[in-house]
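>>> quick one, what's the 3D model for this:
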Amino acid sequence: MNFFEFLVNRSDDMLELGLGHAAVVGVSVLLATVIGVSLGIATYRKPRPREAVLAVTGAFLTIPSFALFILLIGPLGLGTMPVVVALTMYGLLPIVRNTITGLREVDPAIVESASGMGMSRSQQLLRIELPLAWPVIITGVRVTSLVLLGIAAIGSIVLGPGYGEMIFTGLARVGTPVAVNLVLAGTLGIIILAILSDVLFYVIRRLTTSQGIR
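A predicted model of the protein is given here:
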């Protein structure tokens, strides 16, 4: 059986696994965005807390993914939950770093002008700083989504959803005719999701960024 025939025969599996893969990554990206942007906002003006947050979120990325998934089995069990927690941890750094960078790059003169107009600190943040920093922040979210799409496949070792199931099944059958097709199909599914994710974030950035700062 050639690869094309394999994809046709397993199309239902590809769709089901793809939806599961996209869902677990989507939830993780959403959580990482909420936490990461909040941490960035809370620390971008404070050097020591800022360095500490960047150091901690950077340290998460140094933990081998296999090890982290296994360690999370104890407190969280098997299935989707350890995958979501691990992916959220891995997704924080690009979002925190870009939020801090974007906010710190806002021209201080603009902020001072807003203050002179009587805007409160929260109004300056919501109406001036965050909109100006948004293109940088959304780029961090986009990078996080692409990174997590790849890491999510490893979540199969704790019975997480997604294309990792197909890839690991293929690896377990190395030497059989179907092994390569399974691995290729799972990999192709992740690549397609990555392309769709990139297009989605491009559209979101265009729709949510004012023309003056695109």
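
>>> going by C-alpha atoms from here, please, whenever you check contacts or count neighbours.
Fine.

>>> run the chain-centre distance for whichever strand or helix holds residue 124.
Per DSSP states H and E: residue 124 is located in helix 121-124. For helix 121-124, the separation from the chain centroid amounts to 28 Å (computed by CA atoms, centre = their mean, to the nearest Å).

>>> for the helix or strand just after that helix, packing partners?
Per DSSP H and E, the first helix or strand lying C-terminal to helix 121-124 is helix 130-151. The helices and strands touching helix 130-151, judged by 3 or more CA pairs under 8 Å, 6 or more residues apart in numbering; DSSP states H and E, are helix 11-43, helix 80-104, helix 179-208.

>>> let's compare: structure for the following, please.
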Amino acid sequence: MDFGEFLSSRSSEILFAAAQHFSLVAQSVVLATVLAVAIAALVHRSSLGRAVANSVSAVGLTIPSFALIGLMVAPFGFGVKPAVIVVVFFAALPILRNAIVGLAGVDPALVESARGLGMSRLGIFFRIELPLAWPVILSGVRVSAQMVMGVAAVAAYVLGPGLGGFIFQGLSRLGGAGAIESVVTGTVGVILLALILDLLLLGLGRLTTSKGIR
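Here you go, the predicted structure:
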């Protein structure tokens, strides 16, 4: 079986797995962004809070994704739940670091001026701090999205959804018919999805960032 035949014979399965993979990563990145920005909003004014959050982010990135996914089997079993937990965890780490940097870099004079005008703490955050920090935060989101595309593929080890299933299926029967084609399909598919998501995030940045701070 050549590569073209493999693609044509399993096209519907490949497209379904690609859609699942993209959905898992996109939804996890959105959830991770909300969590990371919320944590950054709470700690960015405290030097101790920033140090702890940055340390957690740095240490968290050293944890092997395969090992963490394996550890999630005992409490959560196989399937979507452990995959989502692990992908969200890894996705949040770069975003948290960038969110802290972005929010801490907002000019304190602007915040004080807003306070002087009677703006509430939430109003200052959503109307001044977050918009000014958003380009830095979005850079972290883009890095995070690229990174967890691969993590989501590894999640197939616990029967998580996505293209990782093709990679593990191929690796489990190397030398057999269609094994290499299966691995290549999963790998190339993950790369293409990463490029597509990055382009979408780049477009989102242009739509959501004021021209004055691009």
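
>>> ok, back up a step: any idea which of the helices and strands packed on helix 130-151 of the first structure is most buried?
Highest mean neighbour count of those: helix 80-104, a mean of 24 (counted as mean count of other CA atoms under 10 Å).

>>> run the angle between that one and helix 11-43 for me.
Here helix 80-104 of the first structure runs at an angle of 40 degrees relative to helix 11-43 (axes from the mean of the first three to the mean of the last three CA atoms, to 10 degrees).

>>> how long is stretch 59-75 of the second structure end to end?
Start-to-end span of stretch 59-75 of the second structure (CA to CA, to the nearest Å) is 22 Å.

>>> any chance of the helices and strands packed on helix 130-151 of the first structure in JSON lines, plus distance to residue 69 of the first structure?
Supplementary listing: those in JSON lines, determined by distance: least, CA to CA, whole Å:
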{"stretch": "helix 11-43", "distance to residue 69 of the first structure": "14"}
{"stretch": "helix 80-104", "distance to residue 69 of the first structure": "6"}
{"stretch": "helix 179-208", "distance to residue 69 of the first structure": "19"}
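
>>> nearest to residue 116 of the first structure, out of those?
Across those, residue 116 of the first structure has its closest neighbour in helix 80-104 (19.1 Å, CA to CA).

>>> of the helices and strands packed on helix 130-151 of the first structure, which is nearest residue 2 of the first structure?
Among these, the nearest to residue 2 of the first structure by CA to CA is helix 179-208 (8.1 Å).

>>> give me the buried positions along the helix holding residue 124 of the first structure.
residue 124 (16 or more other CA atoms under 10 Å).

>>> that one vs the second structure, mean deviation?
Aligned to the second structure and superposed, helix 121-124 of the first structure gives a mean residue distance of 2.2 Å (mean CA distance after the TM-score superposition for the first structure).

>>> what is the aligned counterpart of residue 166 of the second structure in the first structure?
By TM-score structural alignment, residue 166 of the second structure lines up with residue 166 in the first structure.

>>> how much space between its match and residue 67 of the first structure?
Distance from residue 166 of the first structure to residue 67 of the first structure, counting by CA to CA: 21 Å.

>>> does residue 177 of the second structure sit in a helix, a strand or a coil?
coil (DSSP: H, G, I helix; E, B strand; the rest coil).

>>> neighbours of the closest residue to it other than its chain neighbours, how many?
Among residues not flanking residue 177 of the second structure along the chain, residue 1 sits closest, at 6.9 Å (CA to CA, 6 or more residues apart in numbering). A count of nearby residues for residue 1 of the second structure, using other CA atoms under 10 Å, gives 8.

>>> ok, residue 1 of the second structure touching residue 179?
No: with contacts defined as CA atoms under 8 Å, residue 1 of the second structure does not count as touching residue 179, sitting 10.0 Å away.

>>> between residue 166 and residue 67 of the first structure, who's got more neighbours?
The neighbour comparison of residue 166 of the first structure against residue 67 (other CA under 10 Å) goes to residue 166, with 24 against 9.
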